[in-house]
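1. show me how the following folds:
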Amino acid sequence: MEIEASGSGNAGDAGSSGATAQLGKDDFLKLLIAQMQQQDPLNPADGAQFLAQLAQFTNLEQMVQINAKLDTLAMAQASLSSTAVASLIGHTVTVRGDAVELVEGEQPALHFEMESNVESCTVTIRDQDGRVVRTMELGGCQAGSNEVIWDGCDDDGNRLPAGSYTFSVNGTDAQGRQVEGDGLVTGVVTGVSYDQGYPQLLLGQVRVSLGDVVEIL
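-> Below you'll find the predicted structure:
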């Protein structure tokens, strides 16, 4: 009674696929030599075709080596970047942003920059839900850095609860044009977090992008 060996063909295919996946430069050269030895003397293969195949394989091998080196370089840069970012912990930095942390019993300073002198300037403070809780009319503001102290109260004079708020600055110059101010946040870096691989600095409860840092004090 003959028993048919089932699955032998599949095993051979798997082995062939594995061997193909492991083909390297030496195997490629052996195949070319074998092809030249088995060619028909009366109808020899085109030499230019062999050269083209060799060139293609060489280019592919070089690209693989370059990619490997780029991966190594990227890993080294990421390691250096993480070390550099971590070294900012404990340092005071100034970053572009609109966040302000209200701490119980304190009156935070709001820093901002104007690109030009303005005749009137309004600072608007909002809570975490986006509601306007305080509006401060400052009069004129100069081009460059400006500062205003917020007493932590709303428009009715009630002390607001501690937490995170945002502020915006808008001014009007002598020609009646609207000028928007850029908020600045100064604080001590208390930690580092990562969002999809990009580092963010923690200034207490405030998260800021590393690219927004304008000064390290």
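
2. please make it C-alpha for all contacts and neighbour counts, starting now.
-> Noted.

3. just the strands in the protein please.
-> The residue ranges that make up the strands of the chain, judged by DSSP state E, are 92-96, 99-102, 109-114, 118-126, 132-141, 144-149, 163-172, 178-180, 182-188, 191-195, 198-203, 206-209, 213-216.

4. also this sequence, please, to line up against the first:
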Amino acid sequence: MTTQTTIGGNGAAVSEQLLDTMNGTNKSTGTRAGSNTLAGNSPADLQDTFLQLLMAQMKNQDPTNPMDSSQMTSQIAQINTVTGIGQLNASLASLSTQLTAGQQTQAAALKQSVVLTPGNAMAVADGKATPVGVQLASDATSVKIEIRNSAGQIVKTLDLGNLKAGTVPVAWTPIDDAGNPLPDGNYTITSSATIGGKTGVPTTLTAAQVLGVVRQADGTAGLVLSNGSTIGLNGVAAIL
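-> Predicted coordinates:
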């Protein structure tokens, strides 16, 4: 059975169902509006419910004490704001999906490419050395890269001099400081520089080939590298 509630000084009746929907309750079941088939929780549903209640208030207002037009305008503005936020959230969700799809396509195009990523491991094989590099957050002077063998001994120092901020790839011939060819094997690199008058440590970069693309836990694209690591697109410092 539908009950009635009076609104305004003239005692006019308004359906309890409309008031229950606006208040988010269902008196007949004691549940929230989510289980009530009269209205949903979307911004459009809330706006429709709000306008129904507003119209009921206007129709049944006391002629001697009518509604304040400024209050009505404020109420309409508030519900429009809620609707706008809902539409904005939907648009942002759609944009996020499109960006993720675009990332996957971009990452797929890098397959078989050689990229520089943060790291310190490199190798020498058949007289060729893995490309290396440094990444600087600001201009630096006296930038150096030291190459160590598996025993931790410095076998080669690359003096890069003064460098501007950014990523600097370095291709080099695998010979030691005495001019002798370096034997095949695994090596590590470290870097140093003078930044703003103080000793700094630039980010070292090493090269690896992109073997494949995977979807990471956060939904973004990940590059599977030949060195056994997986890195996101934002971790790629350079494409060689």
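
5. so what number do they get for TM-score?
-> Put the two chains on top of each other and the TM-score (TM-score structural alignment, normalised by the length of structure 1) is 0.66; 190 aligned residues with a C-alpha RMSD of 3.9 Å.

6. returning to that earlier point: to Met63 of structure 1, which of the strands of structure 1 lies closest?
-> With C-alpha to C-alpha, the closest approach to Met63 of structure 1 among those belongs to strand 198-203: 27.5 Å.

7. could you point out the longest helix in structure 2?
-> Counting by DSSP state H, the longest helix found in structure 2 is helix 69-108.

8. packing partners of that one?
-> Here helix 69-108 of structure 2 touches helix 43-59, strand 203-215, strand 221-225, going by 3 or more C-alpha pairs under 8 Å, 6 or more residues apart in numbering; DSSP states H and E.

9. which residues in structure 1 does that helix align to?
-> Under TM-score structural alignment, the match for helix 69-108 of structure 2 in structure 1 covers residues 47-86.

10. superposed on structure 2, what's the mean shift for that stretch?
-> After superposition onto structure 2, stretch 47-86 of structure 1 sits on average 1.0 Å from its aligned residues (mean C-alpha distance after the TM-score superposition for structure 1).

11. residues of that stretch that come out buried?
-> Leu54, Phe57, Val85, Ala86 (16 or more other C-alpha atoms under 10 Å).

12. repeat for stretch 20-35 of structure 2
-> Asp20, Thr21, Met22, Gly24, Thr25, Asn26, Ala33.

13. so which of those sit within strands?
-> Among the buried residues of stretch 20-35 of structure 2, DSSP E puts Thr25, Asn26 in strands.

14. save the buried residues of stretch 20-35 of structure 2 as TSV, and put in distance to Pro174 of structure 2 too.
-> Shown next, in TSV, are these (distance: C-alpha to C-alpha, whole Å):
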residue	distance to Pro174 of structure 2
Asp20	79
Thr21	76
Met22	76
Gly24	74
Thr25	76
Asn26	78
Ala33	72
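
15. so what's the equivalent of Gly97 of structure 1 over in structure 2 up against?
-> Aligned by TM-score structural alignment, Gly97 of structure 1 pairs with Pro118 of structure 2. Applying C-alpha atoms under 8 Å, 6 or more residues apart in numbering, we find Pro118 of structure 2 in contact with Thr203, Thr204, Leu205, Thr206, Gly235, Val236, Ala237.

16. chain neighbours aside, what residue packs nearest to the first one?
-> Counting by C-alpha to C-alpha, 6 or more residues apart in numbering, Thr203 of structure 2 lies nearest to Gln135, which is 5.0 Å off, once chain neighbours are set aside.

17. would you check that the one you found makes contact with Ile145?
-> No - shown here, Gln135 of structure 2 and Ile145 do not form a contact pair, counting by C-alpha atoms under 8 Å, at 11.6 Å.

18. tell me, how many residues neighbour Val118 of structure 1?
-> By the criterion of other C-alpha atoms under 10 Å, Val118 of structure 1 has 23 neighbours.

19. and the gap between it and Glu180 of structure 1?
-> As judged by C-alpha to C-alpha, to the nearest Å, Val118 of structure 1 and Glu180 of structure 1 stand 10 Å apart.
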